[in-house]
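# sequence below, structure please.
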Amino acid sequence: MTVAERLREATRQLGPESSTGRLDAELLMAAALGASRSELLLRHMRDPAPEAFEALLARRLRDEPVAYILGSAEFYGLEFAVTPAVLIPRADSETAIDAAHEAFSGHAPARILDCGTGSGALLLAALSLFPDAHGVGIDRSAEALAVAAGNAVKLGLAPRAAFHLRDWEQPGWTQDLGGPFDLILANPPYVEDNAPLEAVVRDHEPHGALFAGPEGLDAYRILIPQLPDLMAPSGLALVEIGHRQADAVSAIGRAAGLAAAVHHDLGGRSRIIAFSVDNSGSA
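From the prediction side, this is the model:
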């Protein structure tokens, strides 16, 4: 069977399980061939299908995410190593980096903090955007921090990135982080405990980075009130939310003395809340 024939068959096999069956099959086939996807499509479609593809496809048919199978995912034009210890970076989260780019168009942040850094995607994308900035990523998972540190080395950003094992639910977690920070990034857990999730997420991605109580708001209620003490006077905190959580999360910020502005992702959904110190006297 040729590569083209096997791809058609694999797409049919993946159809009921994946809305991106053809793309998944092509990415796995390219990996089995040791080629890029573009090389696969341009040069290898008539080649015999490699045996290595079958094991990769079998994993995808068991709902394992393609990014974990391949060990990498793209975010903001950068390639990140990912393991089941970290969430897979998603395009929706790029909204935070776009918002940072817009907010700091006239001046760059000097110090950046990433709360719940995971793979390091947000912090390292921001550091790539602001070449004079230094950043700190915190996470309560040592396994996640190892992935993030490896990505910093791989991307040549290690001299400007530090990673610390910290949990914002524990007293003293902000000590010795090097603040205050001009830019704070956070993609905290925000999924409701009983939310129906696709098996590809529910059965494989780390639950500690996904679920946050019956309303999905527990992490915000703990983290956001601590942001003012971490922010520089003109600092900005960009916090990712679920697309139905804008009003609730904004209210948590206002109660902490922060002004809130909503940024939308490419699908037009509420995705990022930009928090700044409210000097209007009407937080």
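# going by C-alpha atoms from here, please, whenever you check contacts or count neighbours.
OK.
# can you tell me the closest non-neighbouring residue to A4?
M45 (4.9 Å; C-alpha to C-alpha, 6 or more residues apart in numbering).
# quickly find the element holding F275.
For F275, the host element (DSSP states H and E) is strand 270-277.
# ok, residues contacting that strand?
92-93, 95-96, 228, 233-246, 249-250, 253, 257-265 (C-alpha atoms under 8 Å, 6 or more residues apart in numbering).
# so is the residue nearest to A4 in a helix, a strand, or just coil?
Using DSSP: H, G, I helix; E, B strand; the rest coil, the structure places M45 in coil.
# who's in contact with it?
Contacts of M45 by C-alpha under 8 Å, 6+ apart are 2-4.
# out of those residues, which end up buried?
Among the contacts of M45, those buried by neighbour count (16 or more other C-alpha atoms under 10 Å) are 3-4.
# okay, the contacts of M45 in CSV with distance to E192 and secondary structure next?
Conversion of the contacts of M45 to CSV gives the following (distance: C-alpha to C-alpha, whole Å; DSSP: H, G, I helix; E, B strand; the rest coil):
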residue, distance to E192, secondary structure
T2, 45, strand
V3, 42, helix
A4, 41, helix
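# what's around the spatially closest residue to A126 that is not a sequence neighbour, how many residues?
Distances taken as C-alpha to C-alpha, 6+ apart put I97 closest to A126, at 6.3 Å, once the chain neighbours are dropped. Counted with other C-alpha atoms under 10 Å, the neighbours of I97 add up to 20.
# one more, please, to line up against the first structure:
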Amino acid sequence: MTAVAEKLRAATALLETVSGTPRLDAELLLAHVLGLTRSDLLLRQRDLGVPASFDGLVERRLSGEPVAYITGIRDFWTISLRVTPDVLIPRPDSETLIEAAVAHFAERPPRAVLDLGTGSGALLLAALDQWPQARGLGIDISPGALGVARENAARLALSNRADFRIGDWADGVNGPFDLILINPPYIARNAPLSGDVLHEPQGALFAGAEGLDDYRRIALQLPRLLSDGGMAAVEIGHDQRDSVSALFADRGLAVEARRDLAGHDRCLAVTPPAAD
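Reported below is the predicted structural model:
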């Protein structure tokens, strides 16, 4: 067995106590410290050594620190993003919002995109990468998050099509927008948490006693922001379809739920009511 294989096996055994994906975590951490992609690591492991600094990264993961914060990188949709503790870690579940948008705009691409609570810029930048003719605006209340989003736009050569602005949801934002992407806080204040979320910004996670506070504000703002034929893709918790759908329906909007890869309700596709 090679030194790399032995080290990965030992790290995997250690990380089983803190992670549901210990082998993947070990591979990502070792690839990071070697300056390689995970694929390159696996292909070349017979020719590689293990830097001493790898043990320090494993210790950080054992303390509960998310892999994405240790490596500073997270892949999302078709792009790779820089992430820091200023932003939520983009997750595959959130790609359901982009999938819903792709389905809605199968016949015509969106031109104007709004991302409320942009964080790292994941949703907005994924949309701009998907539709090269689109332009977008990302809003966030956190200056630190906006700094990360702007850096990601520059890294992806999308700064000329992506603007970022500090703000409190859509206050002061003028539409209309063809596509609105929203991943708001939706965890109830007293919900028990574990894993990576313990290290993520609390303001991006919690939304009052029921997890609905921010949806209530967003529902009031959406009707004036959506263009004719437009849609909003809104992320929800797995048990929030009925409660959040009712908030949008009360504003005269049409709502359709979409499920993530695990089969959980994850996205509401919200559209203006059909014309009579």
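# give me the range in the second structure that the strand holding F275 of the first structure lines up against.
On the second structure, the counterpart of strand 270-277 of the first structure by TM-score structural alignment is residues 265-272.
# related to what we said a few turns ago, for the residue nearest to A126 of the first structure, helix, strand, or coil?
helix.
# residues contacting P225 of the first structure?
P225 of the first structure is in contact with 252-253, 255-256, counting by C-alpha under 8 Å, 6+ apart.
# same thing with G208 of the second structure?
Contacts of G208 of the second structure (C-alpha under 8 Å, 6+ apart): 187-189.
# follow-up on the earlier one: wait, doesn't the residue nearest to A126 of the first structure sit right on A125?
Yes - with contact defined as C-alpha atoms under 8 Å, I97 of the first structure reaches A125; the gap is 7.2 Å.
# if we can go back for a sec, keep only those of the contacts of strand 270-277 of the first structure that are in strands.
If you go by DSSP state E, the contacts of strand 270-277 of the first structure have 233-240, 258-264 in strands.
# and those residues, which of them are buried?
Buried members of those, scored by 16+ other C-alpha under 10 Å, are 235-240, 258-260, 262-264.
# next, give me the two most distant ones among these.
Farthest pair in those (C-alpha to C-alpha) is G235 and H264. Separation: 20.4 Å.
# mind listing the helices for the second structure?
Here the second structure has its helices, by DSSP state H, at 3-15, 22-34, 38-44, 53-62, 67-71, 95-104, 122-130, 143-155, 213-225, 241-249.
# skipping adjacent residues, who's closest to S94 of the second structure in space?
S94 of the second structure sits nearest to E235 (C-alpha to C-alpha, 6+ apart), 6.9 Å away.
# contacts only, for the one you found.
Here E235 of the second structure is in contact with 94, 97, 182-184, 266-268 (C-alpha under 8 Å, 6+ apart).
# by neighbours, which of those wins?
Neighbour tally across the contacts of E235 of the second structure (other C-alpha under 10 Å): the maximum, 31 neighbours, falls on C267.
# report the central residue of the second structure.
Among the residues of the second structure, the one closest to the centroid is P90, at 3.0 Å (C-alpha atoms, centre = their mean).
# pretty sure it sits against F76.
Yes - look at P90 of the second structure against F76 with C-alpha under 8 Å: they come within range, at 6.5 Å.
# so what sits against both of the two?
Contact criterion C-alpha under 8 Å, 6+ apart; residues shared by P90 of the second structure and F76: A122.
# run a quick neighbour tally on P196 of the first structure.
By other C-alpha under 10 Å, the residues close to P196 of the first structure number 9.
# repeat for T117 of the first structure
With other C-alpha under 10 Å as criterion, T117 of the first structure counts 29.
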